[in-house]
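Enquirer: coordinates only, sequence not included:
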């Protein structure tokens, strides 16, 4: 059984006071905290192995290259890809999705083709497709959401047609806290000859993911949302598609040979990684994967479900509080978006911060979704495995104190 109290000791940042209150960090959907093992991996690289990869033959360069490529293998195992050639290091989910839109999809989408996404997508899984649709005169379509906050599969069957070239959907919503049925969407997309792209930023840190079992064509995620550092991410792509893609960036490291008027590219995956990569970030991501694997992704998933099962009913019992997305804890991930009647989410988040409770407030880079829900913004609490039921209680207490303050002017 997972021991959250023990695990949280690995996270130095959690043991501080904010506004004279113990920090309760509930903004994990935005970014997660880093365990000391990951921080030590970053420091170790810079203190002992700092050198460029793939280029030098001296000892430091060879050690850096070995650890960098070892991290790629850890990613492959973590998401169960077939081979390391299918694992590309990027800056994060946003970069990964842009690479697919700019390089792969741009090459074969033509005027009149359809690109299908949903109303619950993060901006990073909307804007690249908007730009592509404008450039190619393609048609961007949205799958609707049911009244209880789920992706509408019946509407998906209508939106995905013989003209659909791309279907791109979030595995887990960063606002509604739902896990989308990627396997069913893959079946729908492939039946129409479409390519399936998945934004896995909110899924990979919280649950087991097997890209081969899902049969997705592309899968993107970020290191900083899974206990790794910022500035490092992953794009998984099936070899058959990556072979057809042209690099998005050009320069050193990704070339095979440079002639005066033309150049040739390295083999996968290096043809996509131009210049000096985020070596320290990749190595530290590998350390984060080691850390999460030792805990167990299934254990993390089950523990977060227990936290939500504990917290969600308490939130819903607060008079004037609205929870968005599924109303049953079994259908909810650790992401819970809510509003307090009569209060702007920014005021709520500011008041909670005065109590030491860190939550998110705003549109969460999902403005089409909030427009669809007919709200300008929400507050959002998001849990991870180092959070506890005591953290959930502190959240409830802080919300009740906030209500009292805005009602009577005192906390």
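Expert: Good, I have the coordinates. If you're wondering where the values come from, they're calculated on a predicted model, not measured in any experiment. Numbering: from 1, shown residues only.
Enquirer: can we go C-alpha only for contacts and neighbour counts from here?
Expert: Will do.
Enquirer: In the helix or strand hosting residue 134, which residues are buried?
Expert: According to DSSP states H and E, residue 134 maps onto helix 127-136. Judged by neighbour count using 16 or more other C-alpha atoms under 10 Å, the buried positions of helix 127-136 are 127, 128, 129, 130, 132, 133.
Enquirer: For that helix, what is the distance to the chain centroid?
Expert: The offset between the C-alpha centroid of helix 127-136 and the centroid of the whole chain comes to 22 Å, using C-alpha atoms, centre = their mean, to the nearest Å.
Enquirer: still on that earlier bit, the buried residues of helix 127-136 into TSV, with extra columns for distance to residue 333?
Expert: Rendered in TSV, the data for the buried residues of helix 127-136 read as follows (distance: C-alpha to C-alpha, whole Å):
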residue	distance to residue 333
127	25
128	26
129	27
130	28
132	31
133	32
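Enquirer: take a look at this one as well, against the first:
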């Protein structure tokens, strides 16, 4: 990183753009540490969406009046902005807007998988996959007869890349892997996985839901065939995500949803499909949300994605060290470093994760507890649930101190 990128963020100034962080519960100020689920939304994003509804709210690609033209331009250019943000050189034709990462995974699984997979084919996932990937490809495997296999993780929560190299073979048709684990915080070597997949003529889908919000991502450098992420995890609105797909692959795929705007010509007997990316965006799309997503991208890039990554890693290291000093706290995932993202999953001995989260809520500390949509991974870890503290650009070390203090309160209650 350059010297500029190593400069500490002015977190105090950043927090001023997030009015929700000033809320108080039971006389205590909110400490929001559930960012891996959903980040908070800054004023510029809220203002951009409000401006859309106040000034040019209309349907896109439907009307010739001024409002529709303005909305259509904003919506189309949102695809361009997303493509630029993640390094998709093919531009808007390689960016499909979805509701979220889960829908993007399903789009590929149904539009590509149902047509291309069959008995004898293999789908390779990782043991740390989110249900968005695991359940989707599991069910596609059942429908098509393709076999689903899983790359092991080691005791530190990292992928066993030797096992990956053995598991991915010429029978492999798709490798789907999470870029950053939402439970372990592990940053996976996705470029290496993609290379292995391509060596065997398999496609690669990367789930970037926990990566795009907090680090620079270049899909061309990764060389993924598909890459997906969600707006609500990157200071943007809910209800919108993006699927990047290589143009040639998207062109060969059949639509996933049918209806208005994804067609070119319709008769009572036949229909033909619209150009990319519109053939995958049936019906009235998420126009306001697309405007908000662009505002979120602008906001994050003004801060600097490399600086956001450095800030999260600093917080993760601090939280890891503080929790690691507690003898009755078990932490999951690798030690802090380049291959760990900005979250810490843990359990307090003798206290169920749900009880721990409830006690923290009494002290206005918001964390996540449960299986985090990774039930098989929790089974492998030998725990029913875990607590998770996840950080973003507006969090501070003082808030991590509040987290540790709340853990101590729980410890005393259950002593």
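Expert: Great, that's in hand. These numbers come from a predicted model, not from an experiment.
Enquirer: Any idea how many residues pack against the equivalent of residue 293 of the first structure over in the second structure?
Expert: With TM-score structural alignment as the matching criterion, the partner of residue 293 of the first structure in the second structure is residue 301. When counting by other C-alpha atoms under 10 Å, one arrives at 15 neighbours for residue 301 of the second structure.
Enquirer: and if you look at residue 82 of the first structure?
Expert: For residue 82 of the first structure, the number of neighbouring residues by other C-alpha under 10 Å comes to 14.
Enquirer: So it sits against residue 212, correct?
Expert: Yes. Counting by C-alpha atoms under 8 Å, residue 82 of the first structure touches residue 212, with 7.2 Å between them.
Enquirer: what do those two both touch?
Expert: With contacts defined as C-alpha atoms under 8 Å, 6 or more residues apart in numbering, no residue is shared by residue 82 of the first structure and residue 212.
Enquirer: What distance do you get for the match of residue 293 of the first structure to residue 212 of the second structure?
Expert: The gap separating residue 301 of the second structure from residue 212 of the second structure is 12 Å, by C-alpha to C-alpha, to the nearest Å.
Enquirer: now swap in residue 231 of the second structure and tell me
Expert: 9 Å.
Enquirer: Please identify which of these two sits among more neighbours.
Expert: residue 231 (29 against 23).
Enquirer: For that one, give me its contacts.
Expert: Shown here is residue 231 of the second structure, whose contacts under the criterion C-alpha under 8 Å, 6+ apart are 100, 237, 238, 239, 240, 241, 242, 293.
Enquirer: same question, residue 177 of the first structure
Expert: Taking C-alpha under 8 Å, 6+ apart as the contact definition, residue 177 of the first structure lies against 325, 326, 332, 333, 334, 335, 336, 337.
Enquirer: Now do the same for it: its match in the second structure.
Expert: Counting by TM-score structural alignment, residue 177 of the first structure lines up with residue 185 in the second structure.
Enquirer: do the same with residue 58 of the first structure
Expert: For residue 58 of the first structure, the aligned position in the second structure is occupied by residue 65, per TM-score structural alignment.
Enquirer: Roughly how far does that match sit from residue 45 of the second structure?
Expert: Distance of residue 65 of the second structure to residue 45 of the second structure, given as C-alpha to C-alpha: 26 Å.
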